[in-house]
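1. Sequence and predicted structure, then a few things I'm wondering about:
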Amino acid sequence: MAAIVCVIGSSNTDMVIKGDKLPAPGETVLGGTFLMNPGGKGANQAVAAARLAIAEPNVPLTAVTFVAKVGDDLFGRQALEQFEREHIRTDFITTDADEPSGVALIGVDSQGENAIMVASGANAKLSQEQVAMALEAGANPGSTVVLLQLETPIPTVEYAIRQGHELGMRVVLNPAPAQPLDPAVLACLYVITPNETEAELLTRVRVTDEDTAQQAAQRLHEAGVPNVVITLGSKGAYLSTPMGASLVAAPSVTAVDTTAAGDCFNGALAVAIAEGRSLPDAVAFASKAASISVTRMGAQASLPYRHEVDTLV
């Protein structure tokens, strides 16, 4: 059975400068290489999922649906064309006549670390009505995975989480960028996937090792989240479930650009869950996919295809 993933989130155009160092406040850094790429956490995760999903023979490649809002401009049109090339279902991507498409300004240093500023534009207009139509049209209780982030309006995100849960879907939240959420909403999640910084903002536990990762995970369990995955960069990911907890190691690679690593991880995780893998297997699969993405420049350009992950030792 083909994976069924519904990604709800942001679509941006990334304007990237790669240089030796990131500027400090008030500092101008000269030199570097300029790139312009499609991005946005939602779009990145949708593309990652589409590249990693496998359809059965003679089944159209519509396993991934993306729900988003873009501007009526060049960036928006280019984004729609890109999604169609990736075989992503675009029925529920709407165009806003008043707001521009979202953009992100990204600096990347020689170690692959990044700093990002985002102008949301049309992403800030993603509505609950738009989400409701998409979820009702794609409802397949027990097999649909809904994947969300926090770059669109929080009321819309919380609505999507509740509705997905009520429809019997497994809801995965990548709480990035970390923001306060209604505690009642957390109990509707299947998995939450913060990184170390986001976990600290959500739990007030500074995550530095396995012990502190477990402390943070426990606080999220107490808030009602049954399954917690804390991504730890090159160290892998810490998985905590009612069945136990473990650190899932990531393959050792040389990072070039970490811009979309988290998005790659989440798209891969959603696909693996939709395919029926156990959470430890799903996290291992996602870690492998993310480790490939950091060896390449760009956001969507860095996202691997299924055969690359399956053949990675």
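-> That came through, no problem.
2. only C-alpha atoms for contact and neighbour calcs from this point on.
-> Will do.
3. which residues are in contact with the strand or helix carrying residue 106?
-> Residue 106 is part of strand 102-108 when elements are defined by DSSP states H and E. Residues from elsewhere that reach strand 102-108 (CA atoms under 8 Å, 6 or more residues apart in numbering): 10-19, 21-22, 39-40, 70-71, 114-123, 257.
4. got it, and stretch 70-82?
-> So stretch 70-82 is contacted by 11, 13, 38, 90, 93-102, 121-123 (CA under 8 Å, 6+ apart).
5. Show me those residues that map onto helices.
-> Per DSSP state H, helices hold no members of those.
6. hey, where'd the strands end up in this protein?
-> Here the chain has its strands, by DSSP state E, at 4-8, 12-18, 33-39, 64-71, 93-96, 102-108, 114-119, 144-148, 170-173, 191-192, 227-231, 237-241, 244-248.
7. With mean neighbour count and distance to residue 46 added, can I get those strands in TSV?
-> TSV is the format used below for the strands of the chain (neighbours: other CA atoms under 10 Å; distance: least, CA to CA, whole Å):
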stretch	mean neighbour count	distance to residue 46
strand 4-8	29	6
strand 12-18	22	13
strand 33-39	17	10
strand 64-71	27	6
strand 93-96	19	12
strand 102-108	22	16
strand 114-119	14	19
strand 144-148	28	9
strand 170-173	24	13
strand 191-192	25	17
strand 227-231	26	19
strand 237-241	23	21
strand 244-248	16	23
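8. Please tabulate the ones you listed in CSV, including the columns distance to residue 205.
-> What follows is these, written out as CSV (distance: least, CA to CA, whole Å):
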stretch, distance to residue 205
strand 4-8, 28
strand 12-18, 31
strand 33-39, 30
strand 64-71, 33
strand 93-96, 37
strand 102-108, 28
strand 114-119, 23
strand 144-148, 23
strand 170-173, 19
strand 191-192, 16
strand 227-231, 12
strand 237-241, 14
strand 244-248, 17
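9. then this one, side by side with the first:
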Amino acid sequence: MTAITVLGSANMDLVAYVPKAPRLGETVTGREFRTVPGGKGANQAVAAARLGARVAMIGAVGADAFGVRLRSALTAAGVDTCGLRTVEGASGTAHITVDDEGGNSIIVIPGANGLVTGLESGDEERIAASGTLLLQLEVPLSAVAAAARAARAHGVRTVLTPAPVQPLPPDLPDAVDLLVPNEHEAAALTGLTDPRQAAAALLERFPEVVVTLGAAGALHAARGQEPYTVPAPRVRAVDTTAAGDTFAGALAVALGEGRPMREAMAWAAAAAALSVQRPGAQDAMPGRADADAAFAGGPQP
């Protein structure tokens, strides 16, 4: 079984569903409000666990009702939460607006996630016992860098989703094996709006890059190889909140199982396409059987 460790955030998502997102200064009437467990770290952990991996989560939740629910959601998905600390104060929250086209805008309040500043007792051992480390940027960069260095020291593949996008420490790329930005994050990191040009620029710092392109699929680029695009299944999106995290978790599972990159990307795209057809984040993530069925019935690269 593929073993994955995730260091990252756990947030309670406070989601408002509206016909159209409000402009600055505008008030609109929504049609539904939900509180659902989320956070990019927890989302990727749940995605990977539901797809068949053995997953351990490193992070923090607050000593509040949200923290209890966030831990319970991870445990219910089969994620090992021994590395998920409970700290004084509030859990992280994400305030999300989802429109009728499935688009979203998000404000993240770090809460307990902001106290994850480095590795604690047992964390390096958790990382060393896995085949892949999944990282994002909703916890302090000091913790992200420490985890990446630990993974490099133990020969563990490190996959970084650079979101929310921000300037990266100069030495972090040296400890990252695969960067998985979306096209907007790739543009922010490079100043280049064309995904192929952005990917080429990122290869100056990272050995391998997969840029997710939404409905257009995903672009792969690696040093010494020709870039290529893997298509995504055509579906009607209801809520895209979980798409990127589902893709990252699925990609880590597929690569951990030894699948070639092109096939791994196609399988991850099929899983992500399933997630956008349901509302919410973790609630929308598919199980292994559904992902396999969608991959078998979808467009092949």
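-> Structure received. All values derive from a computational prediction rather than experimental measurement.
10. Could you tell me where stretch 57-77 of the second structure falls in the first structure?
-> With TM-score structural alignment applied, stretch 57-77 of the second structure matches the range 66-86 in the first structure.
11. Between the two ends of the matching stretch, what distance do you get?
-> End-to-end distance for stretch 66-86 of the first structure, by CA to CA, to the nearest Å: 11 Å.
12. which residues sit against stretch 13-32 of the second structure?
-> Contacting residues not belonging to stretch 13-32 of the second structure are listed as 33-39, 93-100, 280 [CA under 8 Å, 6+ apart].
13. For the residue positioned nearest the centre of the first structure, which non-adjacent residue is spatially closest?
-> Centroid check for the first structure by CA atoms, centre = their mean gives residue 263 as the closest residue, at 3.5 Å. Of all residues not flanking residue 263 of the first structure in the chain, residue 45 sits nearest, at 5.0 Å (CA to CA, 6 or more residues apart in numbering).
14. Could you do residue 120 of the first structure as well?
-> Excluding its sequence neighbours, the residue lying closest to residue 120 of the first structure (CA to CA, 6+ apart) is residue 102, at 4.6 Å.
15. those helices in the second structure, which residues are they?
-> 40-50, 65-76, 123-128, 141-153, 183-190, 195-202, 243-256, 261-275, 288-297.
16. Would you reformat the ones you listed as CSV and include distance to residue 220 of the second structure?
-> Output for the helices of the second structure, formatted as CSV (distance: least, CA to CA, whole Å):
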stretch, distance to residue 220 of the second structure
helix 40-50, 20
helix 65-76, 30
helix 123-128, 26
helix 141-153, 22
helix 183-190, 12
helix 195-202, 8
helix 243-256, 12
helix 261-275, 8
helix 288-297, 18
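17. Can you tell me which of those is nearest to residue 161 of the second structure?
-> helix 243-256 (7.6 Å; CA to CA).
18. average distance between that closest one and the first structure?
-> Compared with the first structure after the fit, helix 243-256 of the second structure shows a mean deviation of 0.8 Å (mean CA distance after the TM-score superposition for the first structure).
19. need the contact list for the nearest residue to residue 78 of the second structure once chain neighbours are set aside.
-> With CA to CA, 6+ apart as the criterion, residue 78 of the second structure has its nearest non-adjacent residue at 6.2 Å, and that residue is residue 49. Residues counted as contacts of residue 49 of the second structure (CA under 8 Å, 6+ apart) are 55, 77-79.
20. rerun that using 10 Å as the cut-off
-> Taking CA atoms under 10 Å, 6 or more residues apart in numbering as the criterion, residue 49 of the second structure is in contact with 2-4, 43, 55-56, 74, 77-80, 249-250, 253, 287-288.
21. what do you get for residue 134 of the second structure?
-> Going by CA under 10 Å, 6+ apart, residue 134 of the second structure touches 4-8, 41, 44-45, 48, 57, 127, 144, 147-148, 157-161, 178, 248-249, 252.
22. What of residue 250 of the second structure?
-> 44-45, 47-53, 244, 256, 264-272, 286, 288, 291.
23. Same check on residue 45 of the second structure?
-> 4-8, 10, 39, 51, 53-58, 74, 77-80, 134, 245-246, 248-250, 282.
24. Repeat that for residue 275 of the second structure.
-> Contact analysis of residue 275 of the second structure by CA under 10 Å, 6+ apart lists 47, 237-247, 269, 281-286, 291.
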